[in-house]
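In: show me how the following folds:
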Amino acid sequence: MANDNLYSEFYEDKEGEIIFVTIFVPEERENLIKMYEEFSPDRRCCGLPPATRKGIEVWIDGLHENGYGFIAKRGDKIIGHIAAVPVGEEAEFAIFMHQDYEDRGIGSELIRFATKFLREKGIKKLKAITERTNRRAVETYRRLGFKVAERDADYLELEKEI
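Out: I've put the predicted structure just below:
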């Protein structure tokens, strides 16, 4: 796992800001909690992120004990997060972007970064679940090559071979 810390990149977003994407490390835990404490309630999807600090802490810790985390930062502030939990050769993941940084290509870049890392770890398929009404997420996933695998009245499960 020591080599995992070598995974990081800088890139320029659509507004010309320099964004740092990297593997989540425990030292960033408090910064990640802060991002979720500032998260707009109307941007929650599938009941996530949790609404309370304690819920956020338990959720983040559980995700990162069972999988991999990836973050996007502008300066010292975390502005995006992916959690990927592998099961065999598949990984279910969730992505959340701070509402002040949406529509800047950061989520797409974070997904690309995480995909590269997960492929190197032997993951062959990514799976994501989102609400059918979450157009931003559905459009982003489709643009990145995800296909709808299952649907019901409320949710879509999307997947992509990597």
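
In: C-alpha only now, for contacts and for neighbours.
Out: Fine.

In: most centrally placed residue in this structure?
Out: residue 82 (2.0 Å; Cα atoms, centre = their mean).

In: that one contacts residue 63, correct?
Out: No: taking contacts as Cα atoms under 8 Å, residue 82 lies outside contact range of residue 63: 9.8 Å.

In: mutual contacts of these two, please.
Out: Both residue 82 and residue 63 are in contact with residue 69, where contact means Cα atoms under 8 Å, 6 or more residues apart in numbering.

In: in stretch 29-39, what counts as buried?
Out: Within stretch 29-39, the residues scored as buried using 16 or more other Cα atoms under 10 Å are 31-33, 35-37, 39.

In: farthest pair within the residues you listed?
Out: 31 and 39 (12.6 Å; Cα to Cα).

In: for the longest strand anywhere in the chain, enumerate the helices and strands it packs against.
Out: In the chain, taking DSSP state E as the definition, the longest strand is strand 77-87. Counting contacts by 3 or more Cα pairs under 8 Å, 6 or more residues apart in numbering; DSSP states H and E, strand 77-87 is packed against helix 29-37, helix 53-66, strand 68-74, strand 90-97, helix 106-120.

In: structure for this one too, so we can compare:
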Amino acid sequence: MDQQFTQLITRSGLTLRVRPVRPGDEAALAKFFEEVTAEDRRFRFLSVVRVGREHVAAMTQVDHHQTESYVALDETGTTILGTAMLACDPMLETGEVAISVRGDQKNRGIGWELLRHVERQAEARGVKRLMSIENCANKSAIQIEREMGFDAHAYDGDMTLVVLQKGLAA
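Out: Below you'll find the predicted structure:
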């Protein structure tokens, strides 16, 4: 597993240092989610407002093949500003993406750059389709995903959700 940072620069000029999570990131991730708005936590987990130990463990204890979780740190590499998770089916055909950004860091391009990063990582693994399940009220995430070429479809059985999908280059 490569622990090197990937440097990303957002549209606002913010420099991010992105890397896969490590087991030692649990405390920093717990602190990060305290800085994510309650509404954004609900959007990210589709019901949970409080992020517990089991959620953080699921983000840090990944197989780094079928599932990967990324942290986007500030320029110094010390503070988590955003997270992204890619969870693929066993055949690596479809990958689901989920992104969170600190409340005080929104509208700086972090979510956009993390989604682009996850898309590149998914393509490198041979994933054929990315998808995201969003609460219909999460207008900003839906807008970003549509701008990046995702198509929106109704979520069967739940009118409050929408599925956004994008085919990737094979």
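
In: fetch the TM-score of the aligned pair.
Out: The TM-score (TM-score structural alignment, normalised by the length of the first structure) is 0.85; 157 aligned residues with a Cα RMSD of 2.0 Å.

In: just the buried residues of stretch 29-39 of the first structure now: which is nearest residue 161 of the first structure?
Out: residue 32 (28.5 Å).

In: now do the same contact list for the aligned partner of the closest one in the second structure.
Out: Alignment note (TM-score structural alignment): residue 32 of the first structure maps to residue 29 of the second structure. By Cα under 8 Å, 6+ apart, the residues touching residue 29 of the second structure are 56, 80.

In: just give me the neighbour total for the closest residue to residue 89 of the first structure other than its chain neighbours.
Out: Spatial nearest neighbour of residue 89 of the first structure, chain neighbours left out: residue 123 (4.5 Å); criterion: Cα to Cα, 6 or more residues apart in numbering. Look at residue 123 of the first structure: counted by other Cα atoms under 10 Å, it has 19 neighbours.

In: tell me who's in contact with residue 123 of the first structure.
Out: Residue 123 of the first structure sits next to 86, 88-91, 162 when contact means Cα under 8 Å, 6+ apart.

In: residue in the second structure matching it?
Out: Matched across to the second structure, residue 123 of the first structure falls on residue 127, judged by TM-score structural alignment.

In: thinking residue 21 of the second structure is in contact with residue 67, fair?
Out: No: shown here, residue 21 of the second structure and residue 67 do not form a contact pair, counting by Cα under 8 Å, at 11.1 Å.

In: which one of those two has more residues nearby?
Out: The residue with more neighbours, out of residue 21 of the second structure and residue 67, is residue 21; 23 against 20, by other Cα under 10 Å.

In: ok, that one to residue 13 of the second structure distance?
Out: Distance check for residue 21 of the second structure against residue 13 of the second structure: by Cα to Cα, to the nearest Å, it reads 24 Å.

In: what do we get in the first structure for residue 17 of the second structure?
Out: Using TM-score structural alignment as the criterion, residue 17 of the second structure maps onto residue 20 of the first structure.

In: which residue is the nearest non-sequential neighbour of that match?
Out: residue 10 (4.5 Å).

In: any idea what the one you found aligns with in the second structure?
Out: Per TM-score structural alignment, the equivalent position to residue 10 of the first structure in the second structure is residue 7.

In: for residue 109 of the first structure, same thing?
Out: Under the alignment (TM-score structural alignment), residue 109 of the first structure maps onto residue 113 of the second structure.

In: count the neighbours of its match for me.
Out: Neighbours of residue 113 of the second structure under the rule other Cα under 10 Å: 17.

In: for it, what are its contacts?
Out: Residues in contact with residue 113 of the second structure (Cα under 8 Å, 6+ apart) are 8-10.

In: from residue 71 of the second structure, how far out is it?
Out: Distance, residue 113 of the second structure to residue 71 of the second structure, by Cα to Cα: 12 Å.

In: what's the answer for residue 158 of the second structure, then?
Out: 30 Å.
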